[in-house]
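J.: Just a sequence and a predicted model for now, questions to come.
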Amino acid sequence: MISHITIYKYDDSYQIRYFKATVSKEIVIQKATEELRTVIESLVDLLEEDLLPEEKIIELTAEVLRVNIQKEEVVNLNIKYKETLLETELTAEQMLELMEIYPEWEPVIDYSAGTIVKYESNLYEVIAPGHTSQADWTPDATPALFRKIVPEGVIPEWIQPTGSHDAYNTGDRVTFNGLMYESLIDGNVWSPEAYPAGWQQVNVV
């Protein structure tokens, strides 16, 4: 028989304690969903009344547990599918559609080549063999370490290569000062302005 029940609220988490057959029991619910908060608030309202039938306590406690279990199942499914998607080879378009599954870039993290990270609403692939990120080595500012992921057919802006590993090759297209150019040579590390002979302007049809 449940003889007493108390609820403590900490931000969006709840601690529910009750006595059943003189034994103290406890339920801890982390980061309660909106639905769960509604249920708990209803329980709190009833607890503030002078009389609360034992049947109602059991009913509401069971409802709290049910909603919390459902929340855990959804979280577990989300984790499972997220891990599956991260291990699947996706096109650039699919990656951008599923941008939310990728982790935010952070400083002081050991990144390995091939890792996909999110930074300022863009996705980047780590192209360096491996490095520890730094606050001043953001993906948008260090093309030697990161390659911006763009959909097929989208021509990226020219970025200054830092070596042969990220130099432009014959046929690579870029935009530069509002115009489109195609590289005429391999290992092209110059801009269309700095070395016009290495580029051919492409007219957009």
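T.: Done, it's in.
J.: Every contact and neighbour count from this point should use C-alpha atoms.
T.: OK.
J.: Tell me which residues of whichever helix in the chain runs longest come out buried.
T.: Once the chain is assigned using DSSP state H, the helix that runs over the most residues is helix 54-86. Of the residues in helix 54-86, 57, 60-61, 63-64, 67-68, 71, 82 count as buried by neighbour count, 16 or more other C-alpha atoms under 10 Å.
J.: any chance you could map the helices in this protein?
T.: Assigned by DSSP H, the helices in the chain fall at 34-47, 54-86, 92-97.
J.: Which one, of those helices, ends up nearest to K25?
T.: Taking C-alpha to C-alpha as the criterion, K25 comes closest to helix 54-86 out of the helices of the chain, the separation being 11.8 Å.
J.: And here is the other one:
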Amino acid sequence: MRARKLLSVSAALLLGVSLSACKSADPTPSSGEAAAGAEAAPPADPPIATSGGKLPFPSCAEVAELSGGLFDGLVFADETVTTYSDNPGETDVSCIWITEAAAKQSTDLAKHATVGFTFQWEDDAFEYESLESMGMAFSTPQTEEVGAFLLNKKESLDLDGPPSLSGPQLVKGNLSIGATGIGAMAGDAVVLDFTNQDMLDVQVEILKYMESRQA
């Protein structure tokens, strides 16, 4: 099923980031970490062009700007874990941020929080009525405003909770914008002090931005 496929891809991607940060990252801080206060700013890559008249995906730098500083204090993952691929029939982009502790290979796993967005085109458009009837989709006034809906089970998505592996999956037509995360706990506090709703706010802004660039 498409919904399960998209969620599993995002979950595997984010888990892979956390594990790679622990096992194989260079302990020397990357250039993205060097400047204090600028950890969340990725390189200014150009937008990823798509074929067949599809809207171009934003670059990770544009995603960071559209987030309104949501990821300040986090480190933008380097190219080893942030992927740009253009395969026949689909284009995928992933933008990932991790905690500074993870970037420095800290052994304190409680601080290895990870958050990110994925962008994907499907061959077929998402059909709300059929997905909703199976309990796999729902809408909110916010998503309806942009003609989109959430490809999530309503009871499984806590918009007021911290970023999660089953985070908001905003879809419109055959476009999917996923938001997933591993909030992590440090004592009684969640390391990532924003919510799934905050992530959804960014997804909606991304969708608006993509559509604003349509020729």
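T.: Received it, and whenever you're ready, just let me know what you need. These numbers were taken from a predicted model, which means no experiment stands behind them.
J.: Just give the TM-score of the two.
T.: The TM-score (TM-score structural alignment, normalised by the length of the first structure) is 0.20; 74 aligned residues with a C-alpha RMSD of 6.2 Å.
J.: circling back: format the buried residues of helix 54-86 of the first structure as CSV; extra columns: distance to Q15 of the first structure.
T.: Written out in CSV, the entries for those read as follows (distance: C-alpha to C-alpha, whole Å):
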residue, distance to Q15 of the first structure
I57, 15
L60, 15
T61, 12
E63, 15
V64, 11
V67, 15
N68, 13
K71, 16
K82, 30
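J.: now, the most widely separated pair of those residues?
T.: Once C-alpha to C-alpha is applied, these give I57 and K82 as the farthest pair, at 37.5 Å.
J.: Quick check: R147 of the first structure touching N122?
T.: No: at 10.6 Å, R147 of the first structure does not count as touching N122 under the criterion of C-alpha atoms under 8 Å.
J.: Same drill for these two, tell me which one is more crowded.
T.: Comparing R147 of the first structure with N122 by other C-alpha atoms under 10 Å, the one with more neighbours is R147, at 19 against 15.
J.: Hey, what's the angle from the longest helix of the first structure to helix 34-47? Just curious.
T.: Note on geometry: by axes from the mean of the first three to the mean of the last three C-alpha atoms, to 10 degrees, helix 54-86 of the first structure and helix 34-47 are set 160 degrees apart in direction.
J.: Can you list the helices and strands that helix 54-86 of the first structure packs against?
T.: strand 2-10, helix 34-47 (3 or more C-alpha pairs under 8 Å, 6 or more residues apart in numbering; DSSP states H and E).
J.: and those as JSON lines, adding mean neighbour count and distance to I27 of the first structure?
T.: Formatted as JSON lines, these follow (neighbours: other C-alpha atoms under 10 Å; distance: least, C-alpha to C-alpha, whole Å):
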{"stretch": "strand 2-10", "mean neighbour count": "14", "distance to I27 of the first structure": "9"}
{"stretch": "helix 34-47", "mean neighbour count": "15", "distance to I27 of the first structure": "12"}
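J.: In CSV: the ones you listed, plus distance to Y111 of the first structure.
T.: Listed next are these as CSV, based on distance: least, C-alpha to C-alpha, whole Å:
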stretch, distance to Y111 of the first structure
strand 2-10, 35
helix 34-47, 36
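J.: among the ones you listed, which is nearest T132 of the first structure?
T.: Taking C-alpha to C-alpha as the criterion, T132 of the first structure comes closest to strand 2-10 out of these, the separation being 36.0 Å.
J.: List the contacts of the closest one.
T.: Outside strand 2-10 of the first structure, the residues within contact range by C-alpha atoms under 8 Å, 6 or more residues apart in numbering are 14-22, 44, 54, 57-58.
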